[in-house]
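Enquirer: Coordinates only, no sequence provided:
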C-alpha cells in the first residue's frame, strides 16, 4: 500500500477553495530499461477522482507520462469550511488509494 495522499483544501476570501494534492506513487512509464536491458513494466495512476461531500467535482484520466509522486492543484467554488473532500486514485495494476480531508476556513 502506498503512503497516504497529502491533501490541503483552503477556502479563500473570494469564495474559491484551493485544493492541493500530493500522491505517493512510483509512476513507471514502461520505457525505462534496467541494467540488464529489460524494460521496466509500466505502472502508473490511470484515474483520479475528487468528491466534495460525495458529489464528484473532478475526474482525470492519466497516462504513463505523469511524473513520480504527482502533484495536482485546482480551484473549486461552492465549498464551505468543514465540508469533506475525498481524493481517490486507481493505477494500471488495480491498486487504489482513497483519502479525505475537511475544507479549512
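Expert: Cool, got the structure. Note that the coordinates shown come from a computational prediction; the quantities given were computed from them, not determined experimentally.

Enquirer: From here on, just use CA atoms for contacts and neighbour counts.
Expert: Noted.

Enquirer: measure the closest residue to residue 60 other than its chain neighbours to residue 83 for me?
Expert: Excluding its sequence neighbours, the residue lying closest to residue 60 (CA to CA, 6 or more residues apart in numbering) is residue 48, at 5.1 Å. In this view, residue 48 and residue 83 are 20 Å apart by CA to CA, to the nearest Å.

Enquirer: now do residue 25
Expert: Separation of residue 25 from residue 83 (CA to CA): 27 Å.

Enquirer: Comparison target, given below:
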C-alpha cells in the first residue's frame, strides 16, 4: 500500500468577508474490511474516518467518513474570510495515523 498523499486547493488571498471554496482530497486506497484476500482471510479495514479543517486554530469544518466513501475521498466546502490566518487540514485513518497540511491565507 502506498503512503496517503493529501492535497488542498484554496486561494492565496481573499477579500475580507468574502466566501471562498476549499477543495481537499487525499490519495488513499480505503479498505472496507469486508473483502477477503486470495487465502480467504479478511483484509483489515483501513479507511480515512475523519477530516477536520481549522482556521486560525478554530475548527470550522468536520466530516466523519465511513465504509461507503470511495477511495481518494474528495471534500469541497466554503469558508468566510475573516482574518489572516492558517488553515490546518487533517485526515485521520483507522489505527490512529494522521496526515496533515497547512496553508496560510491572506485577507485583504
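Expert: Great, that's in hand. Keep in mind it's a predicted model, so treat the numbers as computed, not measured.

Enquirer: The residue nearest to residue 60 of structure 1 pairs with which position in structure 2?
Expert: Taking TM-score structural alignment, residue 48 of structure 1 has residue 51 as its aligned residue in structure 2.

Enquirer: Secondary structure element holding its match?
Expert: For residue 51 of structure 2, the enclosing helix or strand under DSSP states H and E is strand 48-55.

Enquirer: mean offset of that strand relative to structure 1 (after superposition)
Expert: By mean CA distance after the TM-score superposition for structure 1, the fitted strand 48-55 of structure 2 averages 1.0 Å away from its aligned residues in structure 1.

Enquirer: Show me how far that strand is from its chain's centre.
Expert: Put simply, strand 48-55 of structure 2 sits 5 Å off its chain's centre (CA atoms, centre = their mean, to the nearest Å).

Enquirer: Equivalent analysis for stretch 62-78 of structure 1, please.
Expert: So, by CA atoms, centre = their mean, the centroid of stretch 62-78 of structure 1 is 6 Å from its chain's centroid.

Enquirer: Give me the residues contacting it.
Expert: Stretch 62-78 of structure 1 is contacted from outside by 15-30, 42-48, using CA atoms under 8 Å, 6 or more residues apart in numbering.

Enquirer: Counting neighbours, go ahead and name the busier of residue 48 and residue 83 of structure 1.
Expert: Set residue 48 of structure 1 next to residue 83 and count neighbours by other CA atoms under 10 Å: residue 48 wins out with 19 against 16.

Enquirer: Correct me if wrong: the more buried one contacts residue 88.
Expert: Yes: taking contacts as CA atoms under 8 Å, residue 48 of structure 1 lies within contact range of residue 88: 5.8 Å.

Enquirer: Show me the strands in structure 1, by range?
Expert: Per DSSP state E, structure 1 carries strands over the ranges 6-11, 16-22, 45-52, 55-61, 71-77, 84-91, 96-102.
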